[in-house]
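> Predicted model follows, preceded by the sequence.
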Amino acid sequence: MELNAHIDHTLLKSTATEKEIIKLCNEAITYNFHSVCVNSCYIPIAKQVLKETPVGICTVVGFPLGAMSTQAKIYEAKQAIENGATEIDMVMNIGFLKSRNYVAVLKDINDVKSAIGAIPLKVILEISELSKNEIVRACEICIDAKADFVKTSTGFSGSGATLTAVKIMKKTVKGQAKIKASGGIRSYASALKYFEAGVDRIGTSASVAMMNNQNLKVAN
């Protein structure tokens, strides 16, 4: 498969500089990645570098905790789109989920999705903080809210993506939403395993290393 076309080339650390974002965007052009994933303050720079290329701009909303108000998430998402974002990765309100306030979780996601319309919405579950049953419930809520993707992790909490969680997510969504895996996926071999498990997109900061080593045997 053309792995590069399914990668969100990611740089979300708080210390990321303008120079590093420009480098990230140029790498995405060189390797034909699906998108770059950057914090929203860097969308204008990414838009300038990526103009007249097919590379998209993904940004995060409610990141990394997901605990801000729905109104704040909506404003952040709409502002990001106005500035040039083509996809939104939103963090679910994990505290509401653990409180079993499923109506509030649903409303949070649904309201953001309604506000951004046709722009793809990926909902980050933060699987390291959830039990198996909570992962299932979170995925069910995302489907009800018409999210386009369910995403494993922010990469800023716990262990990141796991194949076990992806398999649970895949079984739950039953093709009604796509799956993005992120957090700790740093080799071509591991990326392939996630795609074999059913993910549609991978978010990683190790994208270039993956592409440069894609001809190595998976067993290595």
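Looks like it came in fine. Numbering: from 1, shown residues only.

> For the rest of this, base every contact and every neighbour count on C-alpha atoms.
Fine.

> I'd guessed residue 141 sits against residue 107; true?
No - between residue 141 and residue 107 there is no contact under C-alpha atoms under 8 Å: 9.5 Å.

> ok, second structure coming up, stack it against the first:
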Amino acid sequence: MSIVALIDHAVLQPTQTDDDLHEACRLCMEVGVASVCVKPSMVPLAAELLAGSKVVPSTVIGFPHGGTTTGAKVCETEIAVVQGAREVDMVVNIGRALAGDWQFVGDDIRAVVEVATANGAITKVIFECGLLPNDDVKRRLCELSEAAGAAFVKTSTGFGMVKGEGGGMVATGATEHDIRLMRTACSPAVQVKASGGIRSFADAQKFVALGATRLGTSATASIAAGERGEAAQSGGAY
């Protein structure tokens, strides 16, 4: 399968406008990605622009920090799927996961999965692996996501930040270690999405070889050029 066909093209930057979405949808229909992942307010326009194509509209829930209430996540999901989103990428409640409040975390995931499924959409669960302290937490999130009926587990929002060695903030994203771990921690019924820092065809190939079956990126043009054997274009930030 084409690696480009595994891409969820991200239109998630706060500054991106409807004009950016028009351009993104034209590109994505041309190269044949899996979905265009947009801010919730953009779902109706994305659904309109992608109508009749094989590319589906997707969106994010509780993004990017995951700290909204379960009720808010459910309402956000319900609105998104009614407006045309066919896939939703929800952020777990990271603080509750760090506290080990697994009942809350599992119920939070399940509530979103249930409303998405009832409306014909699938759910991808974002862990924000770069903010998690150890592999045990990641494995537990895999278990809870699978038990809740999620279709995918996902590494990152692409917007997670940690303090670097020099004291500045550094973006986190997909790592080879996390893809391997998440693939082995889930049964074949759950797929793995790598996101954050995937900016080239070589990056994409690496994560697919490790078991990722979906890629979150805004560098679609660059990856598509690489797949065609052409010189890489400038990649996106997500």
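Cool, the structure landed. This structure is a prediction, so every number in the text was calculated from the model and none was measured.

> before we move on, the earlier item: so which of residue 141 and residue 107 of structure 1 has more stuff around it?
residue 141 (21 against 15; other C-alpha atoms under 10 Å).

> Can you show me the helices along structure 2?
Secondary structure of structure 2 (DSSP state H): helices at 18-31, 43-50, 70-82, 94-98, 102-118, 135-148, 176-185, 201-209, 220-227.

> how far apart are the shortest one and its match in structure 1?
To tie it back to what came earlier, the one meant is helix 94-98 of structure 2. Comparison of helix 94-98 of structure 2 with structure 1 after fitting gives an average deviation of 0.8 Å (mean C-alpha distance after the TM-score superposition for structure 1).

> That helix maps to which residues in structure 1?
Residues 94-98 of structure 1 are matched to helix 94-98 of structure 2 when aligned by TM-score structural alignment.

> neighbours of residue 151 of structure 1, just the number please.
Neighbour tally, residue 151 of structure 1, other C-alpha under 10 Å: 31.

> quick revisit: looking at the helices of structure 2, which is nearest to residue 163 of structure 2?
Across those, residue 163 of structure 2 has its closest neighbour in helix 94-98 (17.2 Å, C-alpha to C-alpha).

> from the chain's centre, how far out does the closest one sit?
19 Å (C-alpha atoms, centre = their mean, to the nearest Å).

> in it, what's buried?
94, 97 (16 or more other C-alpha atoms under 10 Å).

> And for stretch 116-127 of structure 2?
So, applying 16+ other C-alpha under 10 Å, buried residues of stretch 116-127 of structure 2: 116, 117, 119, 121, 122, 123, 124, 125, 126, 127.

> Grab the two from the residues you listed that are most spread out in space.
The largest separation in the buried residues of stretch 116-127 of structure 2, counting by C-alpha to C-alpha, is between 119 and 127 at 23.5 Å.

> Please give me every residue in contact with the aligned partner of residue 161 of structure 1 in structure 2.
Alignment note (TM-score structural alignment): residue 161 of structure 1 maps to residue 174 of structure 2. Residues in contact with residue 174 of structure 2 (C-alpha atoms under 8 Å, 6 or more residues apart in numbering) are 129, 155, 156, 194, 195, 196, 197, 198.
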